[in-house]
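1. pasting the sequence and the predicted coordinates here, then a few questions.
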Amino acid sequence: MLEFLRNGVRTWYFKALLGLLVLSFAIWGVGDIFRPGLSGNTVVKVGNIEIGSQQFTSALQRQMQNLSRTLGSNFTLEQARGLQVPERVVEGLVTEALHESEANALGIAVGKKALVQRIRSEPGFRNQEGQFDRSVYEQTLAINGFSEEQFVSRLRQELSRAQVLGSLTSEVPVSEVLTNRLYSWNAEKRVAAYIKIQHDAIANIEKPDDAALQEYYKGNESLFTAPEYRSATYVHLTGKDVESDIDVSDADIQKLYDQNIDAFKVPERRTVQQMIFSTEEEAKTGAAHLAEGKTFAAVAKDLLRQDEDATNILGDVTKIHLPDTLAEAVFNLSDGQVTPPLEGPFGWYVMRVTAIKAPKTQQLLEVRIDIRAQLVQERSGEALYKLSNDLDDALGGGASLEEAARQVGVVAKKVTKVDRGSNGSDEKPMNDLPPGPEFLTTLFNTPDGQESELVDLGVNGYLILRNTGIQAAKVKPLESVRNRAIKFWKAEQRRKQTEENSKRILERIKGGEPLEVISKSIDVPIETSPPFNRHGEGAANNLPRSLAAELFGVKVGGASSAPSDRGYTIGVLKEIVKAKVGANSADVKALAEQLAQRIGRDLEIQYNNALRQHHNVEIDQRALDNLLSQF
């Protein structure tokens, strides 16, 4: 439960208080309300409500802690500012204060009884038995940076705000006529007949003369431009650099083994064959044949046309690998026994156990190496951090990157001419670079001849590099890329001819010539699509979605065309499949709920804008900047 809360509780209240970045500047702009000079410790003032520096920094800390837990790494202030987290925190505080001001103006109050009931009903405060547990409650507040007094105060405010917004956005009426029309429009489908004109069908493209090739080369220099390359000397610190310094005793290994003994328990496993029938009667027939003495493979072959291998598809399984409707029966069998017909997720099953492996507990000797590796990995983090500090200190003392690496006992490596895509000058991938995107990002952000900062790569260790050279992007000479240029030029000519051919065919269709006649004249088969919607969903894979959308703009018999990866597709609308509103009541109801939510959000945005006009909002940007500089 606590792990669930650490990852973000999904109830409406915790989304408001403990969730990640849920507010957007799409609601209002904020530039016009930032002004210096609020009095005392106040950084934000909304009407008569003042928000102090401590409230802002606490809210910012909670947001950053939530992000750190979600992303699995330390979330720095620099990263937060890059994502405008401080601005979003301010905007959230302003929103809360606006709603609180309005609640106060309307005389809305939340009593102690309602607060207690709300706290006791929150799933995040319950123990494993589903009961409210004060120790869980207190621990959850501590994890999320709240004292009980702060939490109760925020909850009281939140419940009063909920009453304000709830009166506005709950039970939003949605027109049945509007819903039905939108559903009919969106669920309507089309069926098309189409032909495909392929680029490859155009053969015998002659080579271009020098003038044509030169013109194409000049007009498409980006196709023949070598990317920017950079070279570097770098040090990549990983767990392997400190493994030899990690001491793991036999007692340590024994202790971890004892503490996690359940993890080393291997459950009973069974090798299972199965036959799946469409009906219970067919399954009973199969079971009867088995009872007569026929082999499992023979029955599968006679009744299901399966070969012997197909009856072994389940292989070695544990009880949890099987659906509940099958697991109990299978694990009650003895070796060689067969189940009666069982209803399962894909039909009626007849299953046979061919081998049983009893449950066991892996002995320490079997898992010793794995446990030691786990302990080494866990303890290497601190050692690796110390090594990175030693490297940083050596560099700070004036050593070069190579000298500093030698001083701490690691090797400085070199990479020569790598592009942003991790390819070398031979256009082949460099596979021995440090993992993750940080290496190339750091290299291409570091000026020539300079060293980067020490970069924390998380589970991948630490990285620091020196940019040792930049080769700017440049266009390759035509002679060095002549063959490629000729290939591209030919492909372009095929594309142009295919486009012209498709235009002529489309004109013939629009002139009244049947698609069947055109198909025969160019020896290209007609294909028919399954019904598809306005987004192209449901259409065959080789019917471009852009064409599907175009066909919603024509009448039956109308035509359109669209490019695809391999050519052009010309389609003729054959049928309009109207949506059946009455037959899809569940989908219509879901659409009505979506409309209600969207209308509710629109009303909330308009309401917030109105509150902004009614309650004066002031933000002391200078004070906020000072707080962030000291954060």
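-> Cool, the structure landed.
2. could you use CA atoms for every contact and neighbour count after this?
-> Noted.
3. buried ones in the helix or strand where residue 58 lies?
-> Counting by DSSP states H and E, the element that carries residue 58 is helix 53-71. By neighbour count on 16 or more other Cα atoms under 10 Å, the buried set for helix 53-71 is 53, 56-57, 59-67.
4. go on, stretch 594-613?
-> By neighbour count, and taking 16+ other Cα under 10 Å as the criterion, the buried residues in stretch 594-613 are 595-597, 599-600, 603-604, 608, 611-612.
5. ok, of those residues, which one's closest to residue 433?
-> Ranking these by separation from residue 433, with Cα to Cα as the measure, puts residue 597 on top at 48.3 Å.
6. residues touching the closest one, list them.
-> Taking Cα atoms under 8 Å, 6 or more residues apart in numbering as the definition of contact, the neighbours of residue 597 are residue 172.
7. hang on, the earlier thing: using JSON lines, lay out the buried residues of stretch 594-613 together with distance to residue 155 and secondary structure.
-> Shown next, in JSON lines, are the buried residues of stretch 594-613 (distance: Cα to Cα, whole Å; DSSP: H, G, I helix; E, B strand; the rest coil):
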{"residue": "595", "distance to residue 155": "29", "secondary structure": "helix"}
{"residue": "596", "distance to residue 155": "26", "secondary structure": "helix"}
{"residue": "597", "distance to residue 155": "24", "secondary structure": "helix"}
{"residue": "599", "distance to residue 155": "26", "secondary structure": "helix"}
{"residue": "600", "distance to residue 155": "23", "secondary structure": "helix"}
{"residue": "603", "distance to residue 155": "24", "secondary structure": "helix"}
{"residue": "604", "distance to residue 155": "20", "secondary structure": "helix"}
{"residue": "608", "distance to residue 155": "20", "secondary structure": "helix"}
{"residue": "611", "distance to residue 155": "21", "secondary structure": "helix"}
{"residue": "612", "distance to residue 155": "23", "secondary structure": "helix"}
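8. and here's the other structure:
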Amino acid sequence: MAEKKKNRYGVWIVVILILLGLAGFGTGGLSGSIRNIGTVGEKDVSVADYQRTLNTQIRALSAQFGAPISFQQAQAFGIDRAALQQIILTRTLDNEAAQLGISAGDENVFARLRQIPQFQGAGGSFNRESYRFVLEQEGQSEVEFENTLREEMARTLLQGAVVGGVPAAEAYAEALVQYIGEQRSVTWATVDAEALTSPVPGATESDQQAYYDANPEAFTLPEARNITYVWLTPNMIQDQMTVSDVEIEQLYNDRIAEFVQPERRLVERLVYFDAAQAEAAREKLEAGEVTFEDLVEERGLGLSDIDLGDVDQASLGDAGDAVFAANPGDVVGPFNSGLGPALFRMNAILSSQETTLEEATPALREELAADAAREVINDSTDQIIDLLAGGATMEDLAERTDMELGTISWTADMAEGIAAYEGFRQAAATVEEGTFAELNDLADRGVFALRLDSITPPTLQPLDDVREAVKDAWQVQARQDAVMAKTAEIADGIELLTGFETVGLEPVIEPNLTRRSFVEGTPPDFNDQIFEMSVGEVRVLDAENRAIIVRLDDIAPPDPTSETTIAQREQLAQNAAAGIAQDIFDAYATSLQERTDVNINQTTVNAVNAQFQ
């Protein structure tokens, strides 16, 4: 008995030691005793900075996809690694700025604080209470935020020092502007088979043989994979399913919101930090100083960011009565919302809609029958898999199950029947002769299995089998050759000052074309051709079933005084300078990282990541 008591006390001692150890580790989790994930040079890399960077990256990815992204999905895109690299680069620059003695003074920091909208009161001046409240919501102290701001300003100074000497790429921009903005003025006309003075004779046997020999790809059948398959889809057995009226009524009631919809509104909601800001915005709007779109832009948002879609009155809370009493285009508020005080714009009225049980019954019956058919197929898969494992052939499966047997000489361009399913096409393209047959899924939750019986390689069809197609193709080509020859004769009579009308053509005059211009009715290489021509030159272009005569009338440089040219030159110069500056800074940052000691505790990083899951 004494031995048992001794063992029991020993267990309690171990438990107490474990609890004390956990308490020493920090009951506040990673935000308690563990504050950093590592160091870069002499700078700590805080858990909070890594968390904020990771959150920002995940939100950006969610915005890109238009839907919330889970942490596991973000990890699949490497977002956690990108966030870690970003914070390491930031701290590398912070460390270098500190080593060089670059810093921002208190006056500059406070001046920057006054510019941040979230810290401003109703009059636009710095509000210390707003400042404290925002930082409290973010889990930061004033000292931490101001140090972060000071380091950010120092990084900006460092980056400016690195790339500040990059000259404007004026010569580069000018050359591009001259190339892009150079203009061509042309006259062109169309010539077709109506211009021919005699019919094109039919193809002789020697003509047919020559065309057939010169164009074998046009008469070659693609590779065909000869496949035997079995399949079963919900649609095949849906009519056999029994659906009761009780089930239909139950589904109708479960989804009553789909069939009985109250009156709704299309609404946009613009949220503000506090009621004073929202009220000030409403006053500016009522005074006509700004539009609603201006207010949205002031918040750094787009209309898509504030769109609530179609909503009912109850979902709008305090704003419901006012929004539903408003006319389309009216802005009401501010009213409290789940995100703070907000202005609401009502854009359209959606009338109430009701679909009766009787009206909904056919669609609901079909839906329930399809669900039942899918369930039957799902229940039968184990039996089918067992039969395949036992060596059953496609023919056996068709005989012993509800699956239907079929054969197909499959090619990549087929898209009918079972070949309309992507799952089947992928399997048909990769299956090999003699491989073990597997049960595969179809997009509509049907199933199939297949067997490759043989492969027919690409086959040139005998001339006698495709003679009519050869005749038709030869005739088309011969007619186009005749049109091109006739057009060349006409073009010989066109000179620089000659009117196209003198040779019986109706001209089209196209002035001031650039390389980006599109001229309807011309072949794809029209622009390439005219920018190769000299003034007065006439060319004949092949336009498939007709021909184009084009004459270059004038070449003009871009107008150096036009707003478009000036804007293009400035934009190109800025883009080029920015690109060069970015390349220089990237090279500098890479060199800096190579000579800066980086120590990251991967265990701590993993623990932070675990909190996101």
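-> Received the coordinates, thanks. Computed from a predicted model, the values in this text were never measured in an experiment.
9. so what does the helix holding residue 58 of structure 1 touch, helix or strand wise?
-> Counting contacts by 3 or more Cα pairs under 8 Å, 6 or more residues apart in numbering; DSSP states H and E, helix 53-71 of structure 1 packs against strand 42-46, helix 85-106, helix 621-629.
10. mind listing the strands for the stretch 501-613 of structure 2?
-> Under the criterion DSSP state E, counting those that start in this stretch, strands of the stretch 501-613 of structure 2 are mapped to 508-513, 538-542, 547-556, 598-600.
11. nearest to residue 167 of structure 2, of those strands?
-> In this view, the strands of the stretch 501-613 of structure 2 are compared for proximity to residue 167 of structure 2 by Cα to Cα, and strand 547-556 is the closest at 29.7 Å.
12. quick check: buried residues in that closest one?
-> By neighbour count on 16+ other Cα under 10 Å, the buried set for strand 547-556 of structure 2 is 547-555.
13. likewise for stretch 525-535 of structure 2?
-> For stretch 525-535 of structure 2, burial by neighbour count (16+ other Cα under 10 Å) applies to 526-527, 530-531, 533.
14. of those residues, which belong to helices?
-> When DSSP state H defines the helices, the subset of the buried residues of stretch 525-535 of structure 2 inside them is 526-527, 530.
15. how about JSON lines for those residues, with distance to residue 3 of structure 2 added?
-> As requested, those are exported to JSON lines (distance: Cα to Cα, whole Å):
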{"residue": "526", "distance to residue 3 of structure 2": "100"}
{"residue": "527", "distance to residue 3 of structure 2": "99"}
{"residue": "530", "distance to residue 3 of structure 2": "104"}
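16. closest to residue 181 of structure 2 out of those residues?
-> Sorting those by distance to residue 181 of structure 2 puts residue 527 at the head of the list, at 13.3 Å, by Cα to Cα.
17. please pull up the equivalent of the closest one in structure 1.
-> Taking TM-score structural alignment as the alignment basis, one finds that residue 527 of structure 2 is matched in structure 1 by residue 548.
18. ok, its match touching residue 529?
-> No - under the criterion of Cα atoms under 8 Å, residue 548 of structure 1 is not in contact with residue 529, lying 10.0 Å apart.
19. select, from the buried residues of stretch 525-535 of structure 2, the two members most distant in space.
-> Using Cα to Cα, the buried residues of stretch 525-535 of structure 2 reach their maximum pairwise distance at 526 and 533, which is 11.1 Å.
20. circling back: could you dump the buried residues of strand 547-556 of structure 2 to CSV with distance to residue 109 of structure 2?
-> CSV is the format used below for those (distance: Cα to Cα, whole Å):
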residue, distance to residue 109 of structure 2
547, 70
548, 68
549, 69
550, 66
551, 66
552, 63
553, 63
554, 60
555, 57
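21. for the residues you listed, which one is nearest residue 46 of structure 2?
-> The shortest separation between residue 46 of structure 2 and any of those is 62.7 Å, and it belongs to residue 555 (by Cα to Cα).
22. secondary structure element holding the closest residue to that closest one other than its chain neighbours?
-> Across the structure, with Cα to Cα, 6 or more residues apart in numbering as the measure, the residue nearest residue 555 of structure 2 apart from its sequence neighbours is residue 184 (4.9 Å). Following DSSP H and E, the helix or strand that holds residue 184 of structure 2 is strand 183-191.
23. which residues make contact with that strand from outside it?
-> Taking Cα under 8 Å, 6+ apart as the criterion, the residues outside strand 183-191 of structure 2 that touch it are 483, 487, 500, 505-515, 530-531, 546-558.
24. repeat the analysis, applying 6 Å as the threshold.
-> Surrounding strand 183-191 of structure 2, the residues in contact under the criterion Cα atoms under 6 Å, 6 or more residues apart in numbering are 507-514, 546-556.
25. how close does the spatially most central residue of structure 1 sit to residue 65 of structure 1?
-> To find the centre residue of structure 1, average its C-alpha atoms and take the closest one (Cα atoms, centre = their mean): that gives residue 71, at 12.5 Å. Applying Cα to Cα, to the nearest Å, one obtains 10 Å for the distance of residue 71 of structure 1 from residue 65 of structure 1.
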